[in-house]
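In: Okay, structure incoming, though there's no sequence with it:
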């Protein structure tokens, strides 16, 4: 970006530009979606973007949208394309008369993209809300302390299957990803997702397909339909020990909490899912290069010092947020320095 401190203000959202990133700030108010209010502001490095789009909006507006790189933002990876337009944290809506100005900044962003903008990011580049985090779902309360996720079941909503196994606790190192389904996504009203329709975000930044719930309404131990008041979604933890097992109904899976309108809303459950996904990816071991072509191994043995410095900076942020222990931070920092 050519100048520091440039500000582009739209409806409920402001973009403030720096040399290597932009700060997206969301206004508080009744017209601002709760998800954006909950996020508050987000620092987006230009290296976390794959492009930028400018299109005609509704009611005399234009829409400027930054396009995140796959794998760069755990929030968007967890959302997996389910967010409504109004909830998209990368959209800036402007009056139509400011189209020329919007086009100017779109071009400046394109000039600031990194050479690998079209390649999925190897690490998360956008930070998420730090632990501790918690939210109430329909059938239980989900809590995350930075090292483990706990599910405490509610007798008024949890199925008999969940009551039989009792409250659950999952360490980050036991998980490979998360599967988040929005209660507001199409096809969620009144029914659970069909077999094989679910996709989860893995620690590698890709979608992991798996069988999901069969058609039908989720029910609790009392036989009542759950949840009421519209569609329902869920947050499922993908366990390393169950990678080869088909995924069952979320209302019966002790590794999932079910929520709907009024329970586990998007602005509560999605940042939670993103924080868990970020912690899983941060704790994952460095991928093994054994068996890769020799040219790839040679290239991996000498990394760009600037990239190494950025990765260490990112690890430092995770360490400060409590997502990495002192030992984990020191070990991963040593691994990165060894690649120089």
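Out: Perfect, I can see it now. Note that the structure is predicted; figures quoted are calculated from it, not measured.
In: all contacts plus neighbour counts: C-alpha atoms, from now on.
Out: Noted.
In: And the residue nearest to the spatial centre of the chain, how far from residue 201?
Out: By C-alpha atoms, centre = their mean, the chain has its centre lying nearest to residue 75, at 2.1 Å. The gap separating residue 75 from residue 201 is 10 Å, by C-alpha to C-alpha, to the nearest Å.
In: Next: residue 209.
Out: Taking C-alpha to C-alpha, one finds residue 209 at 9 Å from residue 201.
In: So which of those two has more stuff around it?
Out: Legend: neighbour count by other C-alpha atoms under 10 Å for residue 209 and residue 201, higher for residue 201 (28 against 15).
In: Now do the same contact list for the more buried one.
Out: Counting by C-alpha atoms under 8 Å, 6 or more residues apart in numbering, residue 201 touches 77-78, 80, 177-179, 207-208, 277.
In: Could you find the closest non-adjacent residue to it?
Out: Among residues not flanking residue 201 along the chain, residue 207 sits closest, at 4.8 Å (C-alpha to C-alpha, 6 or more residues apart in numbering).
In: close enough to count as contact, the one you found and residue 199?
Out: Yes. Look at residue 207 against residue 199 with C-alpha atoms under 8 Å: they come within range, at 5.8 Å.
In: Overlap of the contact sets of these two?
Out: Common contacts of residue 207 and residue 199 (C-alpha under 8 Å, 6+ apart): residue 80.
In: from the contacts of residue 201, which is closest to residue 287?
Out: Within the contacts of residue 201, proximity to residue 287 (C-alpha to C-alpha) peaks at residue 177, which comes in at 15.7 Å.
In: try it against this one:
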């Protein structure tokens, strides 16, 4: 098609097999654009990623054109798991009511391009935000470089259980997914879900998020939606890619991977900072003498 339909926060550019959604910063309408839209920038959505299209009345003299993604087609939607507010739904285009006829035309064009209907997608069809990504949660700085997720605990926020476990580096090949709870809800968090080990033993039941070293928790002003949700989506996409490439389980290969991971050396300044934080916990009586000595030796071994 090649046409463009401009709404309050975005423009939809229609092509023969996809729609390019460009999120604007409110310059055209003067309406403040949600930070999630600003963070996403733009997204190309293939028609095969959609299950249906709706058009209906909105608020204050508007109409809303909404494309409904197929289950399993968009890692962002999968990570959100229905928790996004309507106002930050990236598949909604809000238009002035006097453009309803034009919107109906494009809705029909989209419907004509949909092929697979409501069947779940076998793989992600909409790209997640690209790594590297990072954000600050209440108890840690979370980083993702495309291959591994890292949690660096904040001594002012992390629980004793997390400090004892130490900073975490979680390769995507060891994960089966993520669990995201919106920071706009009470007790929000992002948890990395580990896959079953090579022996077929199920991963243990996770601890509460504030005591689980595979999770970071959100507090007021920490881990906002526009930072933590794209992060979760990028990890999900990487996990799916790693799963598709993963050969049959082989203990020798797993052992070799563990050796390779252990061979990675940490930045001396980073290790020194972590030892300083550990010392503060020790002096505060939150870590025993034995735990302090063992953890310090572990950190020094990373040099």
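Out: Received, thanks. These numbers were taken from a predicted model, which means no experiment stands behind them.
In: so what number do they get for TM-score?
Out: Here the TM-score for the pair of chains, by TM-score structural alignment, normalised by the length of structure 2, is 0.76; 239 aligned residues with a C-alpha RMSD of 1.6 Å.
In: residue boundaries of the helices in the stretch 151-300 of structure 1?
Out: Using DSSP state H, counting those that start in this stretch, the helices found in the stretch 151-300 of structure 1 span residues 160-165, 266-283, 294-301.
In: Please name the nearest non-neighbouring residue to residue 102 of structure 1.
Out: Using C-alpha to C-alpha, 6+ apart and skipping residues adjacent in sequence, the residue nearest residue 102 of structure 1 is residue 64, 6.7 Å away.
In: helix/strand/coil for the one you found?
Out: Under DSSP: H, G, I helix; E, B strand; the rest coil, the three-state class of residue 64 of structure 1 is strand.
In: Could you measure from residue 139 of structure 2 over to residue 107 of structure 2?
Out: Distance of residue 139 of structure 2 to residue 107 of structure 2, given as C-alpha to C-alpha: 44 Å.
In: In terms of neighbours, single out the busier of these two.
Out: The neighbour comparison of residue 139 of structure 2 against residue 107 (other C-alpha under 10 Å) goes to residue 139, with 24 against 18.
In: name the element the corresponding residue of structure 2 for residue 19 of structure 1 belongs to?
Out: Superposed on structure 2 with TM-score structural alignment, residue 19 of structure 1 falls opposite residue 16. Using DSSP states H and E, residue 16 of structure 2 sits in no helix or strand.
In: Looks like residue 124 of structure 2 contacts residue 74 (just checking).
Out: Yes. With contact defined as C-alpha under 8 Å, residue 124 of structure 2 reaches residue 74; the gap is 5.5 Å.
In: Neighbour count for these two, which is higher?
Out: A direct count of neighbours by other C-alpha under 10 Å for residue 124 of structure 2 and residue 74 places residue 74 higher, at 23 against 20.
In: and the more buried one, what pairs with it in structure 1?
Out: In structure 1, the residue matched to residue 74 of structure 2 (TM-score structural alignment) is residue 73.
In: excluding its backbone neighbours, what's nearest that match?
Out: Of all residues not flanking residue 73 of structure 1 in the chain, residue 126 sits nearest, at 5.1 Å (C-alpha to C-alpha, 6+ apart).
In: what do you get for residue 125 of structure 2?
Out: residue 73 is the one closest to residue 125 of structure 2 (C-alpha to C-alpha, 6+ apart), at 5.0 Å.
In: tell me the SS of the one you found?
Out: Residue 73 of structure 2 - assigned by three-state DSSP - is coil.
In: ok, now which ones touch it?
Out: Remark: with contacts taken as C-alpha under 8 Å, 6+ apart, residue 73 of structure 2 is in contact with 49-50, 120-126.
In: gap between it and residue 47 of structure 2?
Out: Remark: distance between residue 73 of structure 2 and residue 47 of structure 2 (C-alpha to C-alpha) = 11 Å.
In: Can you say which of the helices of the stretch 151-300 of structure 1 is packed in most?
Out: The highest average neighbour count among those, using mean count of other C-alpha atoms under 10 Å, belongs to helix 266-283 at a mean of 24.
In: That one corresponds to what range in structure 2?
Out: Aligned using TM-score structural alignment, helix 266-283 of structure 1 spans residues 225-242 in structure 2.
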